[in-house]
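Participant: kindly generate the corresponding structure for this input.
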Amino acid sequence: MRNRRLLTPFSLSFLDIMSCGFGSVVLLFLIIKHNVDTYTIIPVDTRDQTSEVMLLEEEILEGRKNLAKTRNTISEIDEQLVEAQGMARRIMEKIQETRSLAEQLSDTTSAVELDRLKLNIKELEEQKKQLQEEVRDTGDDVRRLVGDGNREYLTGLKLGGKRILILLDVSGSMLDDTIVNIIRIRNMRDGIKRNAPKWVQTLRMVDWLTARFPRDSQYQIYVFNTKTRSALPGQEGKWLNVGNKAELNSVIEALGNIVPEGGTNLENAFTAIGKLRPRPDNVYLITDGLPTRGSRTIRGTTITGKQRLNLFTRAVKQMPGGVPVNVILAPLEGDPEAAFAYWRLAMSTDGSFLIPSEDWP
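Facilitator: The predicted model follows:
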């Protein structure tokens, strides 16, 4: 009988190891294949980044435009200065010629002719003095402001005064002209808010006005949202001297650090006018719509156009009499009654009313 072959333990162990290894390879393959087939794409919200990029591109474009305008304006000012100096030189030569002619006149020259020559000399000297003042004004303004030149003849604003007050709206609506963009920008960083196109234009308006303050006048700049305060901290109720250029530059710099936010309480702003002593003789109000806050609390989370008009009416009652109010209005979306209300305020106080274009000043 043939002997049966016996299996050794070593052979069985080898087969077990091979089977386990093969099974591990198959399992690993199945796991990798499953993960590859079931991957998902995670969406990334880049709207905020896109908005910031667009704002930065707009700022760059605006900066290039302003640079070109600045260069053109400097060239125009240089040309005007050269022309004025040349005219003054010609007038001086004419004066010398007239004087020489007067000295050469004989004793027989009539008294009438001498009087006429003296009158000519006096007129020429007055023209020379006027030209010298124009040259000095061109080269030494209260504040150096390079732009499109003096636009009083276009704006119709009544400039000047001994005590000038600027009331500047710094509420959240000053970020943009539309409600959607206001909400969008309001949720961004403070740096983006300060560079919002509407707010930048508003600061340029203040810069334009301050550059045209008379040198011997006094001024004050109040900013208001739900509260009213001086743009320069600690200067409430005080008149500042235009001749102090360092202080005026500090006020403008402080305005650049403000972030528009909150509602609009015009009643507080007009009440602050009455507290100034002596009272201002010229007021510039820069805003974009009817007020949303008042001394009385309004119920609910929304406010109607009629309620805003009532708040405006109560605010006007706080205005001291005899003070002209010049209104610069940047209209806000959804506030159609604001233009007429502010125009009526300007006309009733013997002031002026302006809705600026996008590129003013």
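
Participant: hey, let's count contacts and neighbours off CA atoms from now on
Facilitator: Fine.

Participant: quick one, helices of the stretch 151-300 of the chain?
Facilitator: 152-155, 179-186, 190-194, 197-210, 245-256, 266-275 (DSSP state H, counting those that start in this stretch).

Participant: okay, those helices in TSV with distance to L131 next?
Facilitator: Conversion of the helices of the stretch 151-300 of the chain to TSV gives the following (distance: least, CA to CA, whole Å):
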stretch	distance to L131
helix 152-155	20
helix 179-186	49
helix 190-194	41
helix 197-210	24
helix 245-256	25
helix 266-275	39
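
Participant: who wins for proximity to G294 among the ones you listed?
Facilitator: Ranking these by proximity to G294 (CA to CA) places helix 266-275 first, at 6.1 Å.

Participant: want to put them side by side, so please do this one too:
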Amino acid sequence: MRRKRKETEVFSLSFLDCICCGFGAVLLLFVLTASRKAEEMDDLQAAIMEIIGEMEDEIAKNDKEIEDKKLTLAFETKRAEDSGARLDETKKRHTELDEMLKLLLAQLAAIEEELGKLIDDKENMPKQEEKAPIPIPNPDRRQYLTGFDILGDQVLFLVEASAGMTADTIVEATEFAEKSEKERRNAPKWKRVKLALRWLIANLKEGSNYKIIFYNKELIPLEVGFGRDWFDPMDNNLTVEVLNAIDDITPEGGANLEKAFAIVNELPIEPDRLVLICDGLPTLADSYAGSSQVMYDDRVAMLRMAQNALDIDLPVNTIMYPLMPDPGSAVHFWRLANSSGGSMISPSEGWPDI
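Facilitator: Sure thing, here's the model as predicted:
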């Protein structure tokens, strides 16, 4: 009997084991792969977020730059508009100046034409012989005629500013003593004194300096500017200041010539010429008491005290405006002039005529 063949089973236990093992391996592989992919996804997401952050920062930076550029553009636009306005104003001003220049040139041309006509008319005028003017002595000649020598390098003017310098007589001077300062400054005799002082300053030589000290019972040194007391006669502005300061001096009180001569010895700059302007013998002295009523002999003694007070050897040139009656004063000042090598005059009412 033929043996029946045993049929082979396709799905045997061994095959199922292999299939299960293979599936388990695939599943394990899948699990392992999925975990790694999750980590990679996290890293990728983190990288993407970082890139997004950098892009956001860049966008914010670009936005700020754009905003700054907008502000700069607005500023430049405004400045350009202002510059344009200024340019328009400048062009307008330039046009106005051009028109003004054209007008001035036209006026200049008309003036030149008129000047040319005047020159032609002058040349065509009949010529006449001009007579020589009457010669007027120059300042040096005037000083020679009066005997005065004020051509020193340092000239000192001592000017009496007592009440007697307001009038020619004692009675009139007494009346002026009761008047206001303004009236005394405008007294006729005092105005003549100031005019003589003005003439003397005008006739000083170039390169010299002068100083003015007024005296009555006290000394009044003349100062102008910043305390300057020696003046350049060639300085016109300074001379105007000096003349204005002279106009502010008011004659009053007595006359202390001794005090005036004594201050000459103390000056830091020693004068080489001295010009004394007075009305006669002094009425006050520091070193002479005298009597309660000053008499003629007292005044002569006061002049002697004044002479003794002057230690410097220099010529004393005296201009005396006598206060009448005082006939003996001139003699004593002549003697002072002769003893010092100076000169003395008693000018007429019209001197100096300038």
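
Participant: follow-up on the earlier one: out of the helices of the stretch 151-300 of the first structure, which is the most enclosed?
Facilitator: helix 266-275 (a mean of 20; mean count of other CA atoms under 10 Å).

Participant: equivalent range in the second structure for it?
Facilitator: Aligned using TM-score structural alignment, helix 266-275 of the first structure spans residues 257-266 in the second structure.

Participant: nearest to E126 of the first structure, of the helices of the stretch 151-300 of the first structure?
Facilitator: The nearest among the helices of the stretch 151-300 of the first structure, by CA to CA, is helix 152-155 at 25.2 Å.

Participant: average offset between that closest one and the second structure?
Facilitator: Compared with the second structure after fitting, helix 152-155 of the first structure has a mean deviation of 3.2 Å; criterion: mean CA distance after the TM-score superposition for the first structure.

Participant: and that helix, what does it pack onto?
Facilitator: Using 3 or more CA pairs under 8 Å, 6 or more residues apart in numbering; DSSP states H and E, no helix or strand is in contact with helix 152-155 of the first structure.

Participant: show residues contacting it.
Facilitator: Contacts made with helix 152-155 of the first structure from outside it, assessed by CA atoms under 8 Å, 6 or more residues apart in numbering, are listed as L159, L354.

Participant: over to stretch 180-196 of the second structure?
Facilitator: Applying CA under 8 Å, 6+ apart, the set of residues contacting stretch 180-196 of the second structure is 165-168, 176-177, 246-251, 277, 349, 351-352.

Participant: what range in the first structure matches the helix or strand encompassing E40 of the second structure?
Facilitator: Counting by DSSP states H and E, the element that carries E40 of the second structure is helix 13-124. Residues of the first structure matching helix 13-124 of the second structure by TM-score structural alignment do not exist; the stretch lands nowhere.

Participant: okay, strands next: where are they in the first structure?
Facilitator: Ranges of strands within the first structure are 163-169, 218-224, 228-230, 240-241, 282-287, 325-329, 353-354, based on DSSP state E.

Participant: now the fourth one: which residue numbers in the second structure?
Facilitator: Okay, so that is strand 240-241 of the first structure. When strand 240-241 of the first structure is compared against the second structure (TM-score structural alignment), it corresponds to residues 231-232.

Participant: hang on, the earlier thing: could you dump the strands of the first structure to JSON lines with distance to N268 of the first structure and mean neighbour count?
Facilitator: Putting the strands of the first structure into JSON lines (distance: least, CA to CA, whole Å; neighbours: other CA atoms under 10 Å) gives the following:
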{"stretch": "strand 163-169", "distance to N268 of the first structure": "11", "mean neighbour count": "25"}
{"stretch": "strand 218-224", "distance to N268 of the first structure": "8", "mean neighbour count": "23"}
{"stretch": "strand 228-230", "distance to N268 of the first structure": "6", "mean neighbour count": "20"}
{"stretch": "strand 240-241", "distance to N268 of the first structure": "21", "mean neighbour count": "16"}
{"stretch": "strand 282-287", "distance to N268 of the first structure": "13", "mean neighbour count": "23"}
{"stretch": "strand 325-329", "distance to N268 of the first structure": "16", "mean neighbour count": "24"}
{"stretch": "strand 353-354", "distance to N268 of the first structure": "21", "mean neighbour count": "20"}
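
Participant: need those in CSV (columns: distance to G274 of the first structure).
Facilitator: As requested, these are arranged in CSV below (distance: least, CA to CA, whole Å):
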stretch, distance to G274 of the first structure
strand 163-169, 12
strand 218-224, 13
strand 228-230, 13
strand 240-241, 17
strand 282-287, 12
strand 325-329, 13
strand 353-354, 22
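
Participant: for the ones you listed, which one sits closest to L28 of the first structure?
Facilitator: The minimum distance between L28 of the first structure and these falls on strand 163-169, with 68.1 Å, by CA to CA.

Participant: which other helices and strands does the closest one contact?
Facilitator: strand 218-224, strand 282-287.

Participant: stretch 188-195 of the second structure maps to which residues in the first structure?
Facilitator: Across the first structure, the stretch matching stretch 188-195 of the second structure (TM-score structural alignment) is residues 197-204.

Participant: quick one: average offset of the matching stretch versus the second structure, please.
Facilitator: After superposition onto the second structure, the average distance of stretch 197-204 of the first structure to its aligned residues comes to 0.5 Å, using mean CA distance after the TM-score superposition for the first structure.

Participant: tell me how far that stretch lies from the chain's centre.
Facilitator: Here the centre of stretch 197-204 of the first structure is set off from its chain's centre by 2 Å, with CA atoms, centre = their mean, to the nearest Å.

Participant: ditto for stretch 329-346 of the first structure
Facilitator: Distance, centroid of stretch 329-346 of the first structure to centroid of chain: 19 Å (CA atoms, centre = their mean).

Participant: show me what counts as buried in that stretch.
Facilitator: Applying a neighbour-count criterion of 16 or more other CA atoms under 10 Å, one finds L329, A330, P331, L332, A338, A339, Y342, W343, L345, A346 buried in stretch 329-346 of the first structure.

Participant: how about the fourth one, nearest residue that isn't a chain neighbour?
Facilitator: If the residues on either side of it in the chain are set aside, L332 of the first structure comes closest to D177, at 4.9 Å by CA to CA, 6 or more residues apart in numbering.

Participant: my read: the one you found touches G334, true?
Facilitator: No: here D177 of the first structure does not reach G334: they are 9.5 Å apart, not a contact under CA atoms under 8 Å.

Participant: joint contacts of these two?
Facilitator: Overlap between the contact sets of D177 of the first structure and G334, as judged by CA under 8 Å, 6+ apart, is nil.

Participant: give the contact list for the aligned residue in the second structure for F312 of the first structure.
Facilitator: Matched to the second structure by TM-score structural alignment, F312 of the first structure sits across from L303. By CA under 8 Å, 6+ apart, the contact set of L303 of the second structure is L257, E258, L281, P282.
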